[in-house]
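>>> coordinates only, sequence not included:
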């Protein structure tokens, strides 16, 4: 199973496989055709409330991760997550984010969950 996280502003690579944008909003300054996105499951992104809470500096990454995993356990999100997990079993999946720190972002949480 191959799941990786990359910044959406980096050029596509041949071994990216399925390219999935995991941000709720379209990346600033990115043309749609340049991104080469295969899927954009917006409901897998953190809720607006959680995103605002985390970016306001009210909590740490561990607490953000815990809250986000709870959101992903909801039936609609869990079904989408299972679908991406199945895609990862059949080929590489690259999760794309505009986050400046992908290692401490929701994309890293998704990658960890998809790899299980």
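Yes, it's here. These numbers were taken from a predicted model, which means no experiment stands behind them.

>>> hey, let's count contacts and neighbours off CA atoms from now on
Fine.

>>> show me the residues around the nearest residue to residue 7 once chain neighbours are set aside that make contact.
Computed as C-alpha to C-alpha, 6 or more residues apart in numbering, the closest residue to residue 7 that is not its neighbour in sequence is residue 97, at 5.0 Å. Contact analysis of residue 97 by C-alpha atoms under 8 Å, 6 or more residues apart in numbering lists 5, 6, 7, 8, 21, 22, 23, 27, 107.

>>> one more structure, for comparison:
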């Protein structure tokens, strides 16, 4: 399984595979048709409190990364989600932020990849 990240505003391609929006809020100006989603998973997104606290401040990135990973581990949703989607060859995690470096999707990508290695059938 290959897990990649991509801005939702970038056009969909056949290489995207399973397209999942991982933002808690719907992206501004995006239609459902344009988004071409397989799934919108708000549960794997950072909590509202964490998202508001971070507010895309690069100075808080390391703290945000740690807190978001803790949220993911406490909720334990990643393992069940991966199990349900293990047949997907490619999963594209879609996000709206312009800052590709400080996007929670990169943290989620790394987290799911690590979980995938640990939970191989």
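Happy to help now that I have it. Only a predicted model underlies this, so the values are computations on that prediction, with no experimental measurement involved.

>>> quick one on the thing from earlier: to which residue of the second structure is the residue nearest to residue 7 of the first structure aligned?
Structural alignment places residue 97 of the first structure opposite residue 95 in the second structure (criterion: TM-score structural alignment).

>>> quick one on the thing from earlier: can you tell me which two in the contacts of residue 97 of the first structure are farthest apart?
The distance between the two most remote of those (C-alpha to C-alpha) is 15.2 Å, for 5 and 27.

>>> Of the two, give the one with the bigger neighbour count.
residue 5 (21 against 17; other C-alpha atoms under 10 Å).

>>> Quick check: the aligned residue for that one in the second structure?
Using TM-score structural alignment, residue 5 of the first structure sits opposite residue 5 in the second structure.

>>> Name the helix or strand for that match, please.
strand 2-7 (DSSP states H and E).

>>> before we move on, the earlier item: so the match of residue 5 of the first structure touches residue 109, yeah?
Yes: with contact defined as C-alpha atoms under 8 Å, residue 5 of the second structure counts as touching residue 109 (7.1 Å).

>>> what's the overlap in contacts for the two?
Joint contacts of residue 5 of the second structure and residue 109 (C-alpha under 8 Å, 6+ apart) are residue 93.

>>> Quick check: closest non-adjacent residue to residue 93 of the second structure.
residue 5 (4.7 Å).

>>> what's the one you found in contact with, if anything?
92, 93, 94, 95, 105, 106, 109.

>>> How much space separates the fourth one from residue 64 of the second structure?
Right, residue 95 of the second structure. Look at residue 95 of the second structure and residue 64 of the second structure: by C-alpha to C-alpha, to the nearest Å, they are 16 Å apart.
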